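[1] Starting from these lines, generate the structure:
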Amino acid sequence: MKTKRKFMQPSADFRLFLAVLCVGFAAGAGAAALTEVIHFAEFLAFGRAKSDFGVTPDQVSAFRRFAAVLACGAIASVGWYFLHKFKPFLSAGEIIEGKNPSFASNLAHAFLQVFTVGLGAPIGKEVAPRELGALFASKICAFFALDAAWCRTLAACGAAAGLGAVYNVPFAGAIFALEILLKSFDKRAALAAFGVCAVADFTANFSVPREALYVVSDFKSTPANLALAAFVGVIVGMTAKFYQAGVARAEANRIKDGKILIFLPLAFAVTALAGAFLPEILGNGQAAAQTAFNEQISALYALGLLAVKGVCVLALLKCGAYGGTLTPSFSLGALLGLCLGLTAANFAQVNLSAAALCGAAAFLAINLDAPFTAFALAAGFCDINLSAATAVMLSIACAMGARNLLSK
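    Below is the predicted model:
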């Protein structure tokens, strides 16, 4: 007598296999397309060819930076006003939970997000590829007639694969799917997450840069650096808790009606003025974080960047803009870590790269409420060595512990 397959019939297995490949390909292609849109927007705003992209817009005049962000405000406010009025879009979380998205509206929403980032908006670009990955996955799962459980799993994997592909961090993308979106490390979910993220990353190869996102000086987890990591983790953990609450409040009370045509351009005008004097605050956070990792600014300047970028992100989210807080929070943590490192340097010999990286990873862990994902992202963003990993892990642990104690 033939034994039954434990989980699914062969036809269902084969459909699932094809769906994993298709979701990975679609998420990677979406991430690549969004990257090209950012390149085009940056060319319009700052006049740089794709091969010349750096991480700061300070090579252009203050007036051009101001004008680019001002124009960004006009485009963003009109774009999101009409999207809200005529065809509401869904978040990646809503798609994962089974809601049926409008393909055209969500596509326009994703491209509008990254276009504004390319023009200088100081918010993250990672939400757009997540939403696009989830959107494609929902349509692909419907085509292959997968059950509701697998539709949810592959939508989460598609969202995470978009994130992983746009930053060239496929492992972090898979952990993001399991720890944050699915909240499960089930073996079958893990297999799907790794498969989808790997295919997406390979697909995005032709557009997304292959080098590490940030250049960070190597350091070892010496006793001094471990003590510094713990100190930075505690302070960053308590600070990031309040910023996380601010982000949640801004997003919960985001302006979506006609007032967006008034308040969002005003928020962008303030950001444009700030960006004219502090170019590092513009963009998704890469400029600010790399500035911190370069270790060539004073504590006062780092504190100024931290305050201004943090306020601008909150203001834009509250006034109607959409985008991520992942890379902005990473940059805020790097700046705060550098400030703490420079302060500690008055009393002991410390490694400023260690302080900035530990601060970035710790801030990200609190913002995401996900220590495994934060470590994987920090490692992928900065291509850290094994010796540095211990200090980063300790900083994340201390940050989570400090946040939990503060919450009691």
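
[2] CA only for contacts and neighbour counts going forward, please
    Will do.

[3] May I have the residues that are in contact with the residue most central in space within the chain?
    Residue closest to the average C-alpha location in the chain (Cα atoms, centre = their mean): L326, at 3.4 Å. Neighbour list for L326: G124, E126, L364, N367, L368 [criterion: Cα atoms under 8 Å, 6 or more residues apart in numbering].

[4] how about a cut-off of 10 Å?
    123-127, 284-285, 363-365, 367-368, 374, 377 (Cα atoms under 10 Å, 6 or more residues apart in numbering).

[5] Check which helices and strands the top helix by length along the chain is in contact with.
    For the chain, the helix with the greatest residue count under DSSP state H is helix 10-46. Counting by 3 or more Cα pairs under 10 Å, 6 or more residues apart in numbering; DSSP states H and E, the packing neighbours recorded for helix 10-46 are helix 62-86, helix 103-118, helix 127-143, helix 148-166, helix 187-203.

[6] Count the residues that sit near T222.
    Residues lying near T222 (other Cα atoms under 10 Å) number 14.

[7] go on, the one 10 residues further on?
    Counted with other Cα under 10 Å, the neighbours of V232 add up to 33.

[8] and A391, what does it touch?
    219-223, 225-230, 233, 354-355, 357-358, 397.

[9] And the helix or strand containing it, what's buried?
    Using DSSP states H and E, A391 sits within helix 386-407. Neighbour counts over helix 386-407 (16 or more other Cα atoms under 10 Å) mark 388-403 as buried.

[10] now that helix: how far from the chain's centre is it?
    20 Å (Cα atoms, centre = their mean, to the nearest Å).

[11] swap in stretch 378-394?
    Distance, stretch centre to chain centre, for stretch 378-394: 18 Å (Cα atoms, centre = their mean).

[12] Endpoints of that stretch, how far apart?
    With Cα to Cα, to the nearest Å as the measure, stretch 378-394 spans 13 Å from end to end.

[13] Following up with a second sequence; could you model it the same way so I can compare the two?
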Amino acid sequence: MQLPSPIERTPIDATPLNRLAGLAVLTGAVTGLLVAGLNWTVIGVERLVYDVDHLHNPDPTSQVSRLRVSLTLVCLGVVLSWAWYGLRRLGRKQVGVPNAMNGRPMPVLETLLSAFLQVASVAAGAPVGRENAPRLAGGLAGSWISTKLGLDIHARRLLVAAAAGAGLGATFHLPLAGALFALELLLVEMSTRSVVVTMLASATAVAVTGVFVKPHPVYSSVPASEDWPTLGVAILVGLVAGVIGHWFGVLARKAVAASPQDGRILWQLPAAFVVIGAVAYFVPGTSSNARSMADTMLTNGMPAAALLAVALLRFGATLLCLRVGVVGGTLTPAFGLGAIVGALLGVALAPLFPGVPVGVFALLGAAAFLSTAMAAPLFGLIAAVEFTDLAAEGYLPVFVAVASAAIGVRLWSVAVHRDQPMVPFTSALWTRD
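    Next comes the predicted model:
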């Protein structure tokens, strides 16, 4: 007779909530320290490579010549290929956050090396997101503490997921979005225990990281309102950006699944970065993550032709990086691409909605695109609000855009007579868990 799994055998209240709350604070503090180290690594690499960091210039690559940017990317491809090859060949097999939640311990040294290598590559110009690294660091903190204290499987699951979300929240100073990431994508539940643990861990991590790295606005704020034209824009932009974001997420997951895990990375990754370096030379703004580009969409905008070119090139560069073995996230690329899609729709629909600024189109597109690319509507909604310090009157149109995005994906599945499942983009993709 087959025994039930550990999750089925262990009572859910084996670890009391008061003890879990204290452990959540402890884990959040450790996560906050690790994320502070990751953030300072980003700042240090940016200063080393581009002579300025993102705290003083949202786009450090704009401070140097295009030739220097291109040569940096070519060199980065060579260094990254050997770094990832060596880590996988010489180190222990890495464990993703989902498997760590289920009891597998994460190797400390290999996980830390992976996290710091990820953020260093993004800081040097790789066009992927850096949120996967702090999620790993947080998951490692939760896994290590759970193992050392011998926690039951339910407590471990909560603590690891909460710490992973807290790591994401601490990186961008998004306490609520970090907690929602853990609840919506990792735990997929909303109980009292899970809410308390994730909120405490995220708040603590954000506060601790803020002691060492001064919080700063990630994106400019956009004055959105609740008038009917804006709500109409939210529906239209949500439908279009949501479907495009969904397919970006699908292609990103396929790219990671096909990425080389053996010696092929030694030629595929450098070759890809030669292409990206050449593109960056002729079209500035297509390398590095999309933070600066998204902020431009929220404030000043760009001509339609330039928007379309940058959107296509960024879309391709991000997927190419993931395909050839660069380890990273899709959060900032998705937000940036969504802002570009929204801005393009703003240019096209300006005659119909003359009173709605292009920046509002960009914000709604970013929220909708992010929500379907990450397969997390609540996370996409709150991340857009916290990213931009959005005023209360802008909440409703963002809510409508995110809801429309989910409906858009559903309508697309009906139109093609094929289900379009929304699958999250997590660290399990990289570790083949």
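
[14] what's the TM-score for these two chains?
    Once superposed, the chains reach a TM-score of 0.94 (TM-score structural alignment, normalised by the length of structure 1), with 401 aligned residues with a Cα RMSD of 1.7 Å.

[15] What separation do you get for M297 of structure 2 and P303 of structure 2?
    Relative to P303 of structure 2, M297 of structure 2 is positioned 10 Å away (Cα to Cα).

[16] who has more neighbours, the two?
    In this view M297 of structure 2 and P303 are compared by other Cα under 10 Å, and M297 has more residues nearby, 28 against 10.

[17] who are the neighbours in contact with the alignment partner in structure 1 of that one?
    Matched to structure 1 by TM-score structural alignment, M297 of structure 2 sits across from A292. Contact analysis of A292 of structure 1 by Cα under 10 Å, 6+ apart lists 216, 286, 298-299, 302, 305, 331-339, 352-353, 355-357, 360.

[18] do L308 of structure 2 as well
    Here L308 of structure 2 is in contact with M302, R314, I340, V341, A343, L344 (Cα under 10 Å, 6+ apart).

[19] Alignment lookup: V197 of structure 2 to structure 1.
    By TM-score structural alignment, V197 of structure 2 lines up with A192.

[20] and the helix or strand harbouring W430 of structure 2, which stretch of structure 1?
    Per DSSP H and E, W430 of structure 2 falls inside helix 428-431. Counting by TM-score structural alignment, helix 428-431 of structure 2 falls onto no part of structure 1.

[21] Tell me how far that helix lies from the chain's centre.
    Its chain's C-alpha centre and that of helix 428-431 of structure 2 lie 15 Å apart, by Cα atoms, centre = their mean.

[22] and the counterpart of the residue nearest to the centre of structure 1 in structure 2, how far is that from A258 of structure 2?
    Matched by TM-score structural alignment, L326 of structure 1 corresponds to L331 in structure 2. Distance from L331 of structure 2 to A258 of structure 2, counting by Cα to Cα: 20 Å.

[23] So F372 of structure 1 versus A344 of structure 1, what's the distance?
    27 Å.

[24] Q286 of structure 1 and F144 of structure 1: what is the separation?
    Taking Cα to Cα, one finds Q286 of structure 1 at 39 Å from F144 of structure 1.

[25] Those two: who's more crowded?
    Remark: of Q286 of structure 1 and F144, Q286 carries more neighbours, 23 against 15, as counted by other Cα under 10 Å.

[26] Return the residues in contact with the closest residue to that one other than its chain neighbours.
    Counting by Cα to Cα, 6 or more residues apart in numbering, Q286 of structure 1 lies nearest to V55, which is 6.0 Å off, once chain neighbours are set aside. By Cα under 10 Å, 6+ apart, V55 of structure 1 lies in contact with 213-214, 280, 282-291.

[27] Translate V55 of structure 1 into the numbering of structure 2.
    Checking TM-score structural alignment: V55 of structure 1 goes with D59.

[28] Same question for P129 of structure 1.
    Looks like P129 of structure 1 aligns to P134 there (TM-score structural alignment).

[29] list the contacts for that match?
    31-32, 34-39, 112, 115-116, 118-119, 140, 163-171.

[30] mind redoing it with 6 Å?
    Residues near P134 of structure 2 by Cα atoms under 6 Å, 6 or more residues apart in numbering: V35, G167, L168.

[31] Turn those residues into TSV, including distance to V414 of structure 2.
    As requested, those are exported to TSV (distance: Cα to Cα, whole Å):
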residue	distance to V414 of structure 2
V35	42
G167	37
L168	34
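
[32] among those, who's most crowded?
    Highest count within those by other Cα under 10 Å belongs to G167, 39 neighbours.

[33] Can you name the residues that contact the alignment partner in structure 1 of that residue?
    Using TM-score structural alignment, the partner of G167 of structure 2 in structure 1 is G162. G162 of structure 1 sits next to A27, A31, P129, R130, G133 when contact means Cα under 6 Å, 6+ apart.

[34] change it to 8 Å
    Contacts for G162 of structure 1 (Cα under 8 Å, 6+ apart) come out as 27-28, 30-31, 126, 129-133, 173, 197, 200.

[35] picking that back up, where's the residue nearest to the centre of structure 1 relative to F171 of structure 1, distance?
    Counting by Cα to Cα, the gap from L326 of structure 1 to F171 of structure 1 is 16 Å.
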